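> A structural model of the following input is requested.
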Amino acid sequence: MKTLTILYLHGLTSSCMSSRGRFLRDLLPKDHILTPDIPLNAHEALRFLSDIVHREEPDVIIGSSMGGLFAHQLPAKKKILINPAFTTSEVMGRYKGLRLRFYHERFDPDEKDFEVTEDLLLSYIEVESEQWKRISEKDVEATVGIFSLQDEVIKQDDLFDKYYRNKIYIEAMHQLSYEEVEAYVIPEIEHFRLCQK
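Next up is the predicted model:
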């Protein structure tokens, strides 16, 4: 069976130590799972992630929440968007002027929290305004959206429907549990693996 390189992109207040990243490593021990810390500035994040994709050439990119905003703009044979936050600025805007704490330790242990500044918000608004220009028919075919019916953070399945076709609804909250990753994300990866020559 083919070993896959999988790039997992975490959500806004998460990190390379994300629970979902750890779940993937546990559930797919023979695959190469990459879970980088995403820079806070959206322009820097997209450049950083583009460099990783160019260097590592992942077979699968998985983006959760904010990670979905970036994942769907990057080239891969398979993309899985988990409760994607295509308008991350909408979520961030609720916290403008406040400091948000990271849920998990980042690669830089001194990076414990961040302030939601006007400049940070603007970086997301700018990247969001350009995101749909990068989508090709190949991207449409490669992308599946997984949407939680009880998502308490952001619901963007209607926006997904304007550009993509493959969608799954699940009984879950915004952040998927181990069992939910195993039940809904892993089958998508395994189906993709079987289709590879």
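> C-alpha from now on. contacts and neighbour counts both.
Fine.
> Now do the contacts for Glu180.
Each residue near Glu180 by Cα atoms under 8 Å, 6 or more residues apart in numbering is listed here: Ala172.
> If we use 6 Å, what do you get?
Contact partners of Glu180, counting by Cα atoms under 6 Å, 6 or more residues apart in numbering, are absent.
> Lys112 too?
Residues counted as contacts of Lys112 (Cα under 6 Å, 6+ apart) are Phe102.
> His104 too?
His104 sits next to Ser14, Ser15, Met17 when contact means Cα under 6 Å, 6+ apart.
> Tell me the secondary structure at it.
At His104, secondary structure determined by DSSP: H, G, I helix; E, B strand; the rest coil is coil.
> Can you get me a residue count around the nearest residue to Leu149 once chain neighbours are set aside?
Leaving aside its sequence neighbours, Leu149 sits nearest to Glu171 (Cα to Cα, 6 or more residues apart in numbering; 5.5 Å). By other Cα atoms under 10 Å, 11 other residues sit near Glu171.
> the helices in this structure, which residues?
Counting by DSSP state H, the chain has helices at residues 19-27, 42-56, 66-71, 88-93, 118-130, 137-142, 157-163, 178-180, 186-195.
> Could you identify which of the ones you listed is most buried?
helix 66-71 (a mean of 27; mean count of other Cα atoms under 10 Å).
> Second chain to compare with the first, below:
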Amino acid sequence: MGKILYLHGFGSCGEGNKSKALKSYFGEGNVLSPDLPYAPLDAITYIDSLIMHEDIDTLIGSSLGGFYATYFAEKYAMKAILLNPSTQPWKTLSAYVGWQKRFCDEEVFEFKSSYIAQLETLETEIKHGTYLVLLQSEDEVLDYTKAQSLYNTHKVIVEYGGNHRFENIDAYMSMIEKFRK
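Prediction:
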């Protein structure tokens, strides 16, 4: 079996609670969790390179990382686990154009208006990927029903309660493991 590539969300880092939980469960060497470039097209180029060179067989993406995971699951007909995925980041992130701080370490970065247009060019139709979509109804950032509707022909789990950070990923590890097989 290949490796898992964990794709973090907007303003986050590769080394966070979810990636640490995944590495603890699946083994440090079986999970890649890089810091992604801020520019969407740079992120796509970087992720594509990892998929091509690192024996990746499963994508796990949270929020914006879920949007990126969808792009690659469709491009390569891969399996992807999506945690509160963003379905239209060009809309939800438009309010964040300007200077921001990463949640993980307070590093300052600029989210440029050109990135919104880049995100819109990455929208893809759900046809070739295989998805496990894990949603929490109390996501304070994204409306979970949008992802529930978009991925409705796939395995979608809605947990009532929770939040955008999907802090209880540990409870889903065995489900993620079974989905990968």
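> Give me the TM-score for this pair.
Taking TM-score structural alignment, normalised by the length of structure 2 as the basis, the two superposed chains have a TM-score of 0.86; 176 aligned residues with a Cα RMSD of 2.2 Å.
> Which of the contacts of His104 of structure 1 fall within strands?
Residues of those located in strands (DSSP state E): none.
> wait, which of the helices of structure 1 is closest to His10 of structure 1?
helix 66-71 (5.0 Å; Cα to Cα).
> whereabouts in structure 2 does the closest one align?
Matched against structure 2 by TM-score structural alignment, helix 66-71 of structure 1 falls on residues 64-69.
> Contacts for that stretch, please.
Contacting residues not belonging to stretch 64-69 of structure 2 are listed as Leu7, His8, Gly9, Phe10, Leu59, Gly61, Leu82, Pro85, Ser86 [Cα under 6 Å, 6+ apart].
> Report the contact partners of the fifth one.
Applying Cα under 6 Å, 6+ apart, one finds that Leu59 of structure 2 lies in contact with Ile4, Leu5, Ala69, Ala80.
> Just the buried ones out of these, please.
Ile4, Leu5, Ala69, Ala80 (16 or more other Cα atoms under 10 Å).
> can I assume the second one is in contact with Leu32?
In other words, Leu5 of structure 2. Yes - using Cα atoms under 6 Å, Leu5 of structure 2 is in contact with Leu32, at 4.9 Å.
> Could you measure from Asp151 of structure 1 over to His174 of structure 1?
Asp151 of structure 1 is 4 Å from His174 of structure 1, where distance means Cα to Cα, to the nearest Å.
> what's the spacing between the residue most central in space within structure 1 and Tyr95 of structure 1?
Closest residue to the average C-alpha location of structure 1: Gly63 at 1.6 Å, with Cα atoms, centre = their mean. Distance, Gly63 of structure 1 to Tyr95 of structure 1, using Cα to Cα: 22 Å.
> what residue of structure 2 matches up with Lys155 of structure 1?
Lys155 of structure 1 maps onto Asp143 in structure 2, by TM-score structural alignment.
> Counterpart of Phe109 of structure 2 over in structure 1?
So, by TM-score structural alignment, Phe109 of structure 2 is matched to Phe114.
> just checking, its match touches Lys96?
No - using Cα under 6 Å, Phe114 of structure 1 is not in contact with Lys96; the gap is 11.0 Å.
> Most widely separated two among the contacts of stretch 64-69 of structure 2?
Among the contacts of stretch 64-69 of structure 2, Phe10 and Leu59 lie farthest apart (Cα to Cα), at 16.5 Å.
> Tell me how far the closest residue in space to Met173 of structure 2 that isn't next to it in sequence lies from Met1 of structure 2.
Closest residue to Met173 of structure 2 apart from its sequence neighbours, by Cα to Cα, 6+ apart: Tyr25 at 7.2 Å. Distance, Tyr25 of structure 2 to Met1 of structure 2, by Cα to Cα: 15 Å.
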